[in-house]
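Participant: sequence and predicted structure, then a few things I'm wondering about:
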Amino acid sequence: MDQFNLYLSQLQEAYNTNFKSTKFDTCLSIIDNLKDLTANYNLSNPNVDKESLLKIRSFLEIASLIFLQSNDTENFKCMYSQLQPFYFDLTHILPKSDNMNTILSMWMLHLLSDNKIGDLYMLLEKIPKDLKQDDKIAFVINLERLMMEGNLHQLLELDTQDETSSPSHMATRASTDRCGSEYYKIIASTARNKIASSIELCYRHLSLDYVSNLLKLKNRNETLDFISYYNQYKLQNDAESVPWKVVDNYVMFQNEVGAKHKIPSRELLSNSLEYLNDLEKII
């Protein structure tokens, strides 16, 4: 066994058996060694043998999954950029990878959570029609569509359909959800901001408990933390924004123009609440 195969075998073993423990540093060390060895291959050379391409792809995929599960977005982005040629340019040489659908769906979630909708559409143009039927990829496609419609109540139905799938699919889906949990949180946070924006357009003030309920926050402290965060968020986007204030267990929005937006804001609030509720169940 050559050095690359030895390290690849060690990485696979570490990922399968030790990743949940404190051995992540072991994975990182092996990944660094494999990066150095990968640099010795000239992947732009059309004469690179199939076996070398397969083992490099395997390394990049395992590393991607490790970085996903450790919420290391920057390194995941780096690994995915190197995987793109394997997924879209070398399909006439290499067989389809078992990990491709999972990694592609996670990259799509990354683009969606980062609001890079244009990049997501460009990626969808590259993905073959049959691949879009895969449960994980179809899930993100539906999520994007429902987000763009401003109505995500169907998301719960999509998740319920997964529960009726085969045991093997459920195991794969559980792993995928674990990888994508941070992206779901980002999307949910974006939804919460939109709901907050709708609330302050609809009302002059609301009870603190009711605001907690609308924003799906667990208790008073979480709500106060969100108000502090949201005031800063608004200030960054608009220096003249009016901060929320808590007075006698009421949240004062102090918005003088709410009536002008009353109907569309309430519709957006209703749709957004359904969206956040469904996302909370997934997370």
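Facilitator: Sure thing, it's come through. Numbering: from 1, shown residues only.

Participant: only C-alpha atoms for contact and neighbour calcs from this point on.
Facilitator: Noted.

Participant: Thr223 and Val246: what is the separation?
Facilitator: In this view, Thr223 and Val246 are 10 Å apart by CA to CA, to the nearest Å.

Participant: who touches both of the two?
Facilitator: Common neighbours of Thr223 and Val246, using CA atoms under 8 Å, 6 or more residues apart in numbering, are Leu208.

Participant: neighbour count for the two, which is higher?
Facilitator: Thr223 (19 against 15; other CA atoms under 10 Å).

Participant: ok, the more buried one - contacts?
Facilitator: Contacts of Thr223 by CA under 8 Å, 6+ apart are 208, 211-212, 217.

Participant: let's have these in TSV, adding distance to Met252, secondary structure and neighbour count.
Facilitator: Converted to TSV, the contacts of Thr223 look like this (distance: CA to CA, whole Å; DSSP: H, G, I helix; E, B strand; the rest coil; neighbours: other CA atoms under 10 Å):
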residue	distance to Met252	secondary structure	neighbour count
Leu208	9	helix	20
Val211	11	helix	19
Ser212	14	helix	18
Leu217	18	coil	17
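
Participant: ok, of these, which one's closest to Glu13?
Facilitator: Lowest distance from Glu13 to the contacts of Thr223 (CA to CA) belongs to Leu217, with 40.0 Å.

Participant: what's the separation between the closest one and Phe226?
Facilitator: Taking CA to CA as the measure, Leu217 falls 9 Å from Phe226.

Participant: helices along the stretch 51-200 of the chain, start to end?
Facilitator: Remark: helices assigned in the stretch 51-200 of the chain by DSSP state H, counting those that start in this stretch are 73-88, 100-113, 117-126, 135-149, 154-163, 167-202.

Participant: what angle do the first one and helix 100-113 make?
Facilitator: Think helix 73-88. Angle, helix 73-88 to helix 100-113, by axes from the mean of the first three to the mean of the last three CA atoms, to 10 degrees: 130 degrees.

Participant: buried residues in helix 73-88?
Facilitator: Across helix 73-88, burial judged by 16 or more other CA atoms under 10 Å covers 73, 76-77, 79-80, 83, 86-87.

Participant: structure two is appended below for comparative analysis:
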Amino acid sequence: MAPQQIVALYNDLQRAFNTQPANLQLCGTLLSKLKIGLIETGLLLPHGDARLEDLVMARDILEIGAFWSIRTKDVPSFDRYFSQLQSFYVDYSSVLPPSKREYPIRGLNLIRLLTQNRIADFHTTLESLPLPADAIGDNPYLRHPVNLERWLMEGSYSKVWNAREEAPTEEYKFFVDSLMGTIRNEIASCEEAAYDSLPLKDAATLLFFTTQSELLRFAEARGWKINLAESSISFSRTSEEKIEIPKEKLIAASLAYARELEQIV
């Protein structure tokens, strides 16, 4: 693919992405073509002396691809775009001008690690950021995932829920929603163990649902029994198998063992 063709497709991608709302279907088509072009011109994983304007264009394409992945809820695609961006963020950091999208994308990657319960990777990635530790709290895109991780460790789930409205970009809300899904399942497991039933209103409050329809869909997926007449939910319990302990055999074995010890002594 000729460089002029890549530039033309890049301009089309910018227009499709920046329209309100963005044309995500067209963006996906253009991104597929542009990645082929970047591979053919050696710009997907650059090495050597590439032109500065070409590097900036390639980085911008991959950044748009990362945001497009989140907007289309394609996390594996986001992983690939983030991995490809590392050459630009690390190897060419002293050559390229700063990108306004870099830290929003880095912050999204940190939240992605939280949703996958990769806490060790979260801290390793946080420590490897090209920022002093005391500057992380001043960056809203990094402060948000750091706060989320602390609240998760504390069990402050209401703060995680409220953090959705404090997200620095719309894309962050996708991962916060994913976190809330994990949290709801943990709370639901505790409810099943602690209660035989709960009023619908109390169950909705505990699970951070704002409408009854959301709660009912969740309850049906968990196999809970819903009683709309009594406005309550009953938790189905699996019957535990009774384990018979062979008392006589254990006593006989213990006595035989004791006699053997006496003989040894």
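Facilitator: Arrived safely. Remember, predicted model here, so these are calculated numbers, not experimental data.

Participant: just the TM-score for the two chains, thanks.
Facilitator: In this superposition the chains share a TM-score of 0.75, using TM-score structural alignment, normalised by the length of structure 2; 229 aligned residues with a CA RMSD of 2.8 Å.

Participant: follow-up on the earlier one: just put the contacts of Thr223 of structure 1 in JSON lines and tack on distance to Glu267 of structure 1.
Facilitator: Output for the contacts of Thr223 of structure 1, formatted as JSON lines (distance: CA to CA, whole Å):
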{"residue": "Leu208", "distance to Glu267 of structure 1": "22"}
{"residue": "Val211", "distance to Glu267 of structure 1": "17"}
{"residue": "Ser212", "distance to Glu267 of structure 1": "19"}
{"residue": "Leu217", "distance to Glu267 of structure 1": "21"}
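
Participant: now for these, which pair is the farthest apart?
Facilitator: Checked with CA to CA, the contacts of Thr223 of structure 1 reach their widest spread between Leu208 and Leu217, with 10.7 Å between them.

Participant: I'd like to know how far Ile6 of structure 2 sits from Ser94 of structure 2.
Facilitator: 25 Å.

Participant: neighbour count winner among the two?
Facilitator: Comparing Ile6 of structure 2 with Ser94 by other CA under 10 Å, the one with more neighbours is Ile6, at 22 against 10.

Participant: hmm, the more buried one is touching Lys35, no?
Facilitator: No. Contact criterion CA atoms under 8 Å: Ile6 of structure 2 and Lys35 do not qualify, at 9.4 Å.

Participant: roughly how far apart are the alignment partner in structure 2 of Leu201 of structure 1 and Leu207 of structure 2?
Facilitator: Aligned counterpart of Leu201 of structure 1 in structure 2: Ala193 (TM-score structural alignment). Distance from Ala193 of structure 2 to Leu207 of structure 2, counting by CA to CA: 15 Å.

Participant: and these two? Which one has more around it.
Facilitator: Neighbours around Ala193 of structure 2 and Leu207, counted as other CA under 10 Å, are more numerous at Leu207. The numbers are 21 against 11.

Participant: spatially nearest residue to the residue most central in space within structure 1, not counting backbone neighbours?
Facilitator: Central residue of structure 1 (CA atoms, centre = their mean): Tyr183, 2.5 Å from the mean position. Nearest residue to Tyr183 of structure 1 in three dimensions, chain neighbours excluded: Ser113, at 5.8 Å (CA to CA, 6 or more residues apart in numbering).

Participant: map that neighbour across to structure 2 for me.
Facilitator: Aligning on TM-score structural alignment places Ser113 of structure 1 opposite Thr115 in structure 2.

Participant: tell me, how many residues neighbour its match?
Facilitator: A total of 19 residues lie near Thr115 of structure 2 under the criterion other CA under 10 Å.

Participant: didn't it look like it was pressed against Ser178?
Facilitator: Yes. Using CA under 8 Å, Thr115 of structure 2 is in contact with Ser178, at 6.5 Å.

Participant: okay, now Gly181 of structure 2: neighbour count?
Facilitator: 13.

Participant: before we move on, the earlier item: which one of the buried residues of helix 73-88 of structure 1 is nearest to Leu155 of structure 1?
Facilitator: Nearest to Leu155 of structure 1, judged by CA to CA, of the buried residues of helix 73-88 of structure 1 is Thr73 at 24.8 Å.

Participant: what residue in structure 2 is paired with that closest one?
Facilitator: Aligned by TM-score structural alignment, Thr73 of structure 1 pairs with Val75 of structure 2.

Participant: ok, that match to Thr124 of structure 2 distance?
Facilitator: 20 Å.

Participant: now swap in Gly28 of structure 2 and tell me
Facilitator: In this view, Gly28 of structure 2 and Thr124 of structure 2 are 32 Å apart by CA to CA.

Participant: more neighbours, the two?
Facilitator: More neighbours surround Gly28 than the other of Gly28 of structure 2 and Thr124, with 18 against 10 (other CA under 10 Å).

Participant: looking at the helices of the stretch 51-200 of structure 1, which one is packed in the most?
Facilitator: helix 100-113 (a mean of 22; mean count of other CA atoms under 10 Å).

Participant: contacts for that one, please.
Facilitator: The contact list for helix 100-113 of structure 1 (CA under 8 Å, 6+ apart) reads 61, 64-65, 80, 87, 117, 119-120, 131, 134, 136-137, 140, 144, 176, 179-180, 183-184, 186-187.

Participant: if you set the cut-off to 6 Å instead, what comes out?
Facilitator: Identification of contacts with helix 100-113 of structure 1 by CA atoms under 6 Å, 6 or more residues apart in numbering yields 136-137, 183, 186-187.

Participant: in a markdown table: the residues you listed, plus distance to Leu152 of structure 1.
Facilitator: Listed next are the contacts of helix 100-113 of structure 1 as a markdown table, based on distance: CA to CA, whole Å:
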| residue | distance to Leu152 of structure 1 |
| --- | --- |
| Lys136 | 17 |
| Ile137 | 17 |
| Tyr183 | 16 |
| Ile186 | 16 |
| Ile187 | 12 |
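
Participant: now, which of those sits nearest Thr160 of structure 1?
Facilitator: Nearest to Thr160 of structure 1 among those, with distances taken as CA to CA, is Lys136, at 13.7 Å.

Participant: alright, that wraps it up for me.
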